[in-house]
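*Asks:* one predicted model, sequence on top.
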Amino acid sequence: MLRTHTCGELRVNHVNTEVTLCGWVQRTRNKGSVIWVDLRDRYGITQLIFEEGSTTTELMTQATKLGREFVVKASGTVVERLSKNDKIETGDIEVKVSALEVLNKSNVPPFTIEDDTDGGDELRMKYRYLDLRRGPVRNNLQLRHRMMQETRSYLDDQGFMEVETPVLIKSTPEGARDFVVPSRMNEGEFYALPQSPQTFKQLLMVSGMDRYFQIVKCFRDEDLRADRQPEFTQIDCELSFIDREDVLTIFEGMIKHLFMSLKGIEIGDIDRMSYDDAMRLYGSDKPDTRFDMQFVELNGVAQGKGFNVFDASEIVVGICAKGCSNYTRKQLDALTDYVKKPQVGAKGLVYVKCNEDGSFKSSVDKFYTQEDLKSWAEEMNASAGDLLLVLSGDKDHTRKAMNELRLHMGDALNLRNKDEYKALWVLDFPLLEWDEETTRFHAMHHPFTSPVPQDLDKLESAPGEVKANAYDMVINGVEAGGGSIRIHDRTIQQRMFKQLGFTDEEAQDQFGFLMDAFEYGAPPHGGIAFGFDRLCALFGGSDSIRDFIAFPKNNSGRDVMIDSPSPVDRVQLDELGISLK
């Protein structure tokens, strides 16, 4: 080893110890007779000191020539600092340098490599190897590493076996778009990169593996945003001879273990909510339950009073913002503008102020009496000083718009504290959802999800009413993971494919290998997959998973550091039998 210690481990008990450190020069401070150098590595920062009188002239000259990000090796004696720095863990000591070697010089970096940098996102992604030297980014990857180790430890203790599944697989028509890979050996045919190891983990259950897991790369060719990347990582799990309750219990335990081991937080019991209740009370299948503001339907008290906007609506729904009756007209107009944004999509907003004197002031006073508005307040359990916000329209669209308004108000009132965590199981999703464009049903999760046993007879007669034996874990309004009990019977799987519009031939062509496997003693099984990148972001208090991926893509799916994707040589395309227009 070139060093005896790292730049993060020296303390007062090391005083008078001879040490050798290696690292990068973060900054230098030259006071003429004294030069200080902050030396940084992955583990921390240690201050080096060069002083006239006790340091040779040659060393002083060397120190004056050090630039930012020079890689150096410094040997010397640990001494106690006169002026201590409580902002770094090594702030009680410094190293009086007796020998200095420049291992490599550096160009001036394109941005400051400090916790607070002057580099923008694109610049830092172009020079990601430099951005990774910064403390916050390094800490994010350390969190990711620890979460990976703790996940493996927990699942190993629960009897899971880690098994790798193929990366080059077969393209399937369900789900998001596949990334496809041409085969040179089989011209005109293509592999696909896996969106999930779904069929392989089910085959592992058929093979008797019993409990499988994998921390696995998955790929989806879809539009990107802060919580999506074209390649992402899942904690992928499958179990045999279990029911839904077994799965929920085991993975509640995993989430509790991760919170305790990584953050020292006891999150307590994890609530459960049906999909129908989640949509009715929050307008979302991933509700943020850190704060209240549940939806209250007002059809019974708001319709039939001559206000055509409400009378013609399928639903009139409101939320109560506690203590907000003092909102100004400017603030209320801003809320109205917000709900009219295309991404929210409401046509307008009705408000009712519950004044401190017991009276009510609304934007629809000419249609509703004080008694009418009082009945609204009673329906919504509102008190003096509260503000009622009401939307109307068709059910699905209005609930989605109200969900956006609720989250907006949660942010405005500081009710969505990133240091507070609330986990929730959402259960009993619809098995199928109707698509107007394709005029057929699609699987809400995937084609291998089992219906709840009591709804199996409805699969042909009332497919839209069938509930899935599925479950999602939601943490702070983010879908952290999801899974289901699987179909393990060939006949039921064939019935499911028919409801999805597959002919027998198409089902056999796409998934015959799985249905054939079911003929050889497939056990009852189910599983779950957690978005590993999303979990890291949640635990790290970030909205973006990119902060927790070593080399992420940008919002266009590009790696600007290595300039990928990029054209390939014409010879390669010819070998693959691919011609470009």
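*Replies:* Thanks, I have it. Numbers count the residues shown, from 1 in each chain.
*Asks:* all contacts plus neighbour counts: C-alpha atoms, from now on.
*Replies:* Fine.
*Asks:* ok but Gly76 is inside a strand, no?
*Replies:* Yes. Secondary structure of Gly76 (DSSP: H, G, I helix; E, B strand; the rest coil): part of a strand.
*Asks:* hang on, isn't it packed against Ser98?
*Replies:* Yes. Judged on CA atoms under 8 Å, Gly76 makes contact with Ser98 at a distance of 4.8 Å.
*Asks:* who's more crowded, these two?
*Replies:* Gly76 (20 against 17; other CA atoms under 10 Å).
*Asks:* ok, for the more buried one, nearest residue in space, not its chain neighbours?
*Replies:* Val97 (4.2 Å; CA to CA, 6 or more residues apart in numbering).
*Asks:* repeat for Arg534
*Replies:* Across the structure, with CA to CA, 6+ apart as the measure, the residue nearest Arg534 apart from its sequence neighbours is Ile545 (5.9 Å).
*Asks:* over to Ser359?
*Replies:* Residue nearest to Ser359 in three dimensions, not counting chain neighbours: Gln370, with 7.1 Å by CA to CA, 6+ apart.
*Asks:* ok, that neighbour - how many residues close by?
*Replies:* Other residues lying near Gln370 total 14 when counted by other CA under 10 Å.
*Asks:* over to the one 10 residues further on?
*Replies:* Met380 has 20 neighbouring residues, counting by other CA under 10 Å.
*Asks:* chain neighbours aside, what residue packs nearest to it?
*Replies:* The spatially closest residue to Met380, leaving aside those adjacent along the chain, is Val296, at 6.1 Å (CA to CA, 6+ apart).
*Asks:* OK, contacts around that neighbour?
*Replies:* Contact criterion CA atoms under 8 Å, 6 or more residues apart in numbering gives Leu281, Val317, Gly318, Ile319, Glu379, Met380 as the residues in contact with Val296.
*Asks:* here comes the other one, which I'd like you to weigh against the first:
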Amino acid sequence: MKLSTLYRECTLNQISEKEIGREMKVAGWVENIRDHGGVSFIDLRDMYGVLQIVMRDTSLLKGINKEDCVSISGKIEKRDEETYNPKIPTGTIELEAHSVEILGKVYGQLPFEIVTSKEIREDLRLKYRFLDLRNRKVIDNMIFRSNVILFLREKMIQMGFLEVQTPILCASSPEGARDYIVPSRHHKGKFYALPQAPQQYKQLLMVAGVDKYFQIAPCFRDEDARADRSPGEFYQLDFEMSFATQEDVFRAGEEVLTATFEKFAPEGYEVTKAPYPVISYKQAMLEFGTDKPDLRNPLRIIDLSEFFSRCSFKPFQNKTVRAIKIHGHQSKGFQEKLLKFAMDIGMAGLGYLEVLEDLSYKGPIDKFIPDELKAEMRQLAGLEKEDTIFFIADKEEKAAMLAGQIRSELGQRLDICEKNAYRFCFVNDFPMFEKDPQTKQIGFTHNPFSMPQGGLEALNTKDPLEILAYQYDIVCNGVELSSGAVRNHNLDIMVKAFEIAGYDEEVLKQKFGALYNAFQFGAPPHAGMAPGVDRMIMLLRNEENIREIIPFPMSGTAQDLMCGAPNVVTEQQLREVHIKVRV
């Protein structure tokens, strides 16, 4: 695109040694000033690069401050060889300034140095995010984000998916405790909700006959922040397919994610090749202690509950006992630090045994294992000489969680996790229902629109807590990238599933009327998923905090510190939407 020459003739990345001797006009921000008395230098920065400006007429520097926005006219010259800067593409040239125009002046003191902004307090960075984004590393994340989203869009279109934008103002649902609600001016006392996901709309598109849909979907959820979760809003690659099975969705997800990660992964990184490993929820909780397994960690958890039911160690009696084997005996200091970690996460202690040269055991619980059972434990745990095995005992759910945390800690402390790799897997066969620990009522575990395995017969004849759903996640390096499901497209199954979860048919009609009606008019089988765009980019950029890859993120307390949201509104605004605030 040809630029107007009012402020500049080109961007700084377009200047090279070919322009030596040319009169040019450039524009950008003053990154640095070096006044050497008889000659002064400016490092001029725009979005694309940096160019050194030399001012032999030092009067041109008068009134110029760092981060002023300026337009400079002059001649491109070759730098003296001893002053070359190999760190920038324009490091062999400079522009001798003949005139300078200040386009935008800095008033007062800068809140921080741009080049070191990533090192300062996050709240200050977010308050002045427009300055933080001038930092090369920060804006590079945004450019990278743009490139990834462009690639995702082009890849999905290439795969035959149709891009459709679904509504932002929608209806709140019974499961909508995390909804952002928007009052209606025209309909007194009624509210819209911002979509937590385009769930119903994409299913309705399938009923409408759209074969394959996708969008880069904005989603809104009133959740607390985490390192891998931004409060307020996030984006996902939402897609749905008609006449599709779980395996069809797996193949589509593998194709787009493998292509994206292979294209944008840092140099030298390996990416899991399709087909990805498929791990059941039950297996994941046993072997990894989490439904978000990090496959870079080679350690696996085993269950020794039945074995210890035949031993005399009382703390393990009537408990779920999980164990983790590592190779090598560890120092006393290592054991003490690991015990402290175990107690910090809520364990009463951390039992262990070391396998000696003669395959006997050394450790505090050896005496509680009958001699005739010791060989059996070696076989169950695959123990060899110089191995160490750790034990975690508690109620089943807590034992799994604690074992997962010990596994992760051991992987880090022993430095045995695979480096420079993106390891993907699917986790599937999630329970359809769960019992609320407080109310003891049965409710949906995940997505209420999932197809139960076994269909209507399973809902009518099986214990609800034993019914599995055609639900699945994609996990990469211990981060949940996506959830998805084969959808329930059968009205009878839908009515029964919601009945088990405590919603009668009238509630179903009222809260999910669109789907209830649509499923009476020839709904096709359909399935889909929605990988998180923000989390993908966070992984690809090796950022520890998701806010680093979002242009204008909320703070950890769900505040826009730059624009002051959330804020108060006027009484008149409240009256227009029929709202009265209770303080």
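*Replies:* Yep, that arrived. Predicted model, so just to flag it, every value in this text is computed and none were measured.
*Asks:* map the residue nearest to Met380 of the first structure across to the second structure for me.
*Replies:* Structural alignment places Val296 of the first structure opposite Ile302 in the second structure (criterion: TM-score structural alignment).
*Asks:* quick one: that match is in a strand?
*Replies:* Yes. Assessed by three-state DSSP, Ile302 of the second structure belongs to a strand.
*Asks:* touching, the residue nearest to Ser359 of the first structure and Asn355? I think so.
*Replies:* No. Gln370 of the first structure sits out of contact with Asn355 when judged by CA under 8 Å, with a separation of 11.5 Å.
*Asks:* can you tell me the closest non-neighbouring residue to Ile102 of the second structure?
*Replies:* Per CA to CA, 6+ apart, closest to Ile102 of the second structure is Val70, 4.5 Å.
*Asks:* distance of Ala480 of the first structure from Lys286 of the first structure?
*Replies:* For Ala480 of the first structure, the distance to Lys286 of the first structure equals 9 Å [CA to CA, to the nearest Å].
*Asks:* should've said Val364 of the first structure
*Replies:* Shown here: Val364 of the first structure relative to Lys286 of the first structure, a distance of 32 Å by CA to CA.
*Asks:* neighbour-wise, which of the two wins?
*Replies:* Counted by other CA under 10 Å, Val364 of the first structure and Lys286 do not tie: Lys286 has more neighbours, with 22 against 13.
*Asks:* the more buried one matches what in the second structure?
*Replies:* Residue mapping for Lys286 of the first structure onto the second structure gives Lys292, with TM-score structural alignment as the criterion.
*Asks:* that match: which element?
*Replies:* Using DSSP states H and E, Lys292 of the second structure maps to neither a helix nor a strand.
*Asks:* excluding its backbone neighbours, what's nearest it?
*Replies:* Of all residues apart from its sequence neighbours, Gly478 sits closest to Lys292 of the second structure (CA to CA, 6+ apart), at 5.0 Å.
*Asks:* cool, Ile301 of the second structure as well?
*Replies:* Nearest non-adjacent residue to Ile301 of the second structure, counting by CA to CA, 6+ apart: Glu287, 4.4 Å away.
*Asks:* thinking that neighbour is in contact with Leu295, fair?
*Replies:* No. When contacts are counted by CA under 8 Å, Glu287 of the second structure is not listed as touching Leu295 (10.7 Å).
*Asks:* still on that earlier bit, so the residue nearest to Ser359 of the first structure versus Val364 of the first structure, what's the distance?
*Replies:* In this structure, Gln370 of the first structure and Val364 of the first structure are 11 Å apart, going by CA to CA.
*Asks:* give the burial count for the residue nearest to Ala421 of the second structure when sequence neighbours are not counted, as a bare number.
*Replies:* Of all residues not flanking Ala421 of the second structure in the chain, Glu270 sits nearest, at 4.6 Å (CA to CA, 6+ apart). A total of 15 residues lie near Glu270 of the second structure under the criterion other CA under 10 Å.
*Asks:* next, the contact list for Glu270 of the second structure, please.
*Replies:* Taking CA under 8 Å, 6+ apart as the definition of contact, the neighbours of Glu270 of the second structure are Glu262, Asn420, Ala421, Tyr422.
*Asks:* Gly74 of the second structure: what secondary structure?
*Replies:* strand.
*Asks:* how many neighbouring residues does it have?
*Replies:* By other CA under 10 Å, the burial measure for Gly74 of the second structure, its neighbour count, is 21.
*Asks:* what helix or strand does the closest residue to it other than its chain neighbours sit in?
*Replies:* Spatial nearest neighbour of Gly74 of the second structure, chain neighbours left out: Ala97 (4.3 Å); criterion: CA to CA, 6+ apart. With elements delineated by DSSP H and E, Ala97 of the second structure resides in strand 93-104, which encompasses its position.
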